[in-house]
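*Asks:* A predicted structure for the sequence below; I have some questions about it.
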Amino acid sequence: MKTKIIILSLCLFTLLFTQKIDAQITMGGGLAYGSEIENVGINITGQYFMRENIAIEGSFTYYIPKSFGTILVLGADYNIKWYEINVNANYYFLEGNIKPYGLAGLNYSIVSIPTFIDFGSDLTNESSSKIGFNIGGGVDFDLGKKIIPFAQLKYVVGDFDQLQILAGARFTLN
């Protein structure tokens, strides 16, 4: 049994460390627009290229809270807060200065909505989180420098369906 574990460990070690050492890593951010919250968000993103045309992307989007006005009884603002975490696989179709890609992945959305327990009570926040699936595409504009502007369009399929339009820039780290 010990021998099998050692052999398996050596095989995994070999696979992990024989990968391309100069794999590209990018980090960046941008502005997003969500169709369901109907507001702008701030996005932080990072990519790790497994191969020249396949990247794993992780991102976090914080949408600016959407105000639906003041609740007269309490004099408080009625704001919806929306956050999302995404993990996608991006497949780049072409090489060159303009690089279109398709994406598919998972979405984890958290939505916080103010609610009343009963009439006359204080306002509390009710939070809900759901998992969805991402499908979409985008394009990177490789300007030959360390800055890569990009645009992305993706649709989240799930309980919190939403179309997201995103534009920003990524910076190569290596």
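*Replies:* Received it, and whenever you're ready, just let me know what you need.
*Asks:* only C-alpha atoms for contact and neighbour calcs from this point on.
*Replies:* OK.
*Asks:* what does stretch 100-118 rub up against?
*Replies:* The contact list for stretch 100-118 (CA atoms under 8 Å, 6 or more residues apart in numbering) reads 78-94, 122-140, 154, 156, 160.
*Asks:* what's the spacing between it and its chain's center?
*Replies:* Distance, stretch centre to chain centre, for stretch 100-118: 11 Å (CA atoms, centre = their mean, to the nearest Å).
*Asks:* secondary structure class for Leu10?
*Replies:* Using DSSP: H, G, I helix; E, B strand; the rest coil, the structure places Leu10 in helix.
*Asks:* How about Asn90: what's its closest non-neighbour residue?
*Replies:* Leu103 (4.5 Å; CA to CA, 6 or more residues apart in numbering).
*Asks:* Check the gap between that neighbour and Tyr83 for me.
*Replies:* Separation of Leu103 from Tyr83 (CA to CA, to the nearest Å) stands at 20 Å.
*Asks:* let's bring in a second model and compare:
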Amino acid sequence: MYLRSLWVTASLFFCFLAASPGQAQLNLGIGLCYGSDIEKPGVDLRGYYLTSPTLRFVTNFHYFFTKSGHTFWTLDGNAHYIFYEHRRQQRLYGIFGLQYAHESVDIGIG
């Protein structure tokens, strides 16, 4: 059920990418992350979608390396609107974001 929701969300995101103007730019990346609440390291997959000089969309997927039988991951979506930019180094921007977090534990019954 949760994996299906993830695939639907990812599919909608990529459909949005395919339907947008040609001047848009897509950047992908991978990195390491750390979950301070669960105190575990993880991997971060990230996509930046630059639609215009003032509007950017960012999607993150974090998967944390937890102990056996325990799974924890998050899916984030953010929109950045740049109000002011000075020499491409200093920016004033607003951000809107949503997060979906999933945690499961296998208790070994059944």
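*Replies:* Perfect, thanks for sending it. The structure presented is a predicted model; accordingly, all values stated were derived computationally and were not measured.
*Asks:* Now do the contacts for Thr66 of structure 2.
*Replies:* Per CA under 8 Å, 6+ apart, neighbours of Thr66 of structure 2: Lys40, Phe72.
*Asks:* State the distance from it to Tyr34 of structure 2.
*Replies:* With the distance defined as CA to CA, Thr66 of structure 2 ends up 11 Å from Tyr34 of structure 2.
*Asks:* thinking Thr172 of structure 1 is in contact with Asp22, fair?
*Replies:* No. Assessed by CA atoms under 8 Å, Thr172 of structure 1 is found out of contact with Asp22, at 11.7 Å.
*Asks:* Show me which of these two is the more surrounded one.
*Replies:* Under the neighbour definition other CA atoms under 10 Å, Thr172 of structure 1 and Asp22 were set side by side, and Thr172 has more, 15 against 8.
*Asks:* residues contacting that one?
*Replies:* By CA under 8 Å, 6+ apart, the residues touching Thr172 of structure 1 are Gln24, Ile25, Thr26, Met27, Lys146, Ile147, Ile148.
*Asks:* Include distance to Lys2 of structure 1 and neighbour count when you put those residues into CSV, please.
*Replies:* Shown next, in CSV, are the contacts of Thr172 of structure 1 (distance: CA to CA, whole Å; neighbours: other CA atoms under 10 Å):
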residue, distance to Lys2 of structure 1, neighbour count
Gln24, 37, 16
Ile25, 37, 18
Thr26, 40, 20
Met27, 41, 19
Lys146, 47, 14
Ile147, 49, 17
Ile148, 48, 19
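*Asks:* Which single one of these is nearest to Leu15 of structure 1?
*Replies:* For those, the minimum distance to Leu15 of structure 1 (CA to CA) is 18.1 Å, reached by Gln24.
*Asks:* So for the closest one, what's the nearest residue that isn't a sequence neighbour?
*Replies:* That would be Phe49: by CA to CA, 6+ apart, it lies 5.4 Å from Gln24 of structure 1.
*Asks:* And Thr45 of structure 1, by the same measure?
*Replies:* Ser59 (4.2 Å).
*Asks:* Repeat that for Phe60 of structure 1.
*Replies:* Nearest non-adjacent residue to Phe60 of structure 1, counting by CA to CA, 6+ apart: Ile85, 4.6 Å away.
*Asks:* For the one you found, what is the corresponding residue in structure 2?
*Replies:* Alignment note: Ile85 of structure 1 maps to Leu75 in structure 2; criterion TM-score structural alignment.
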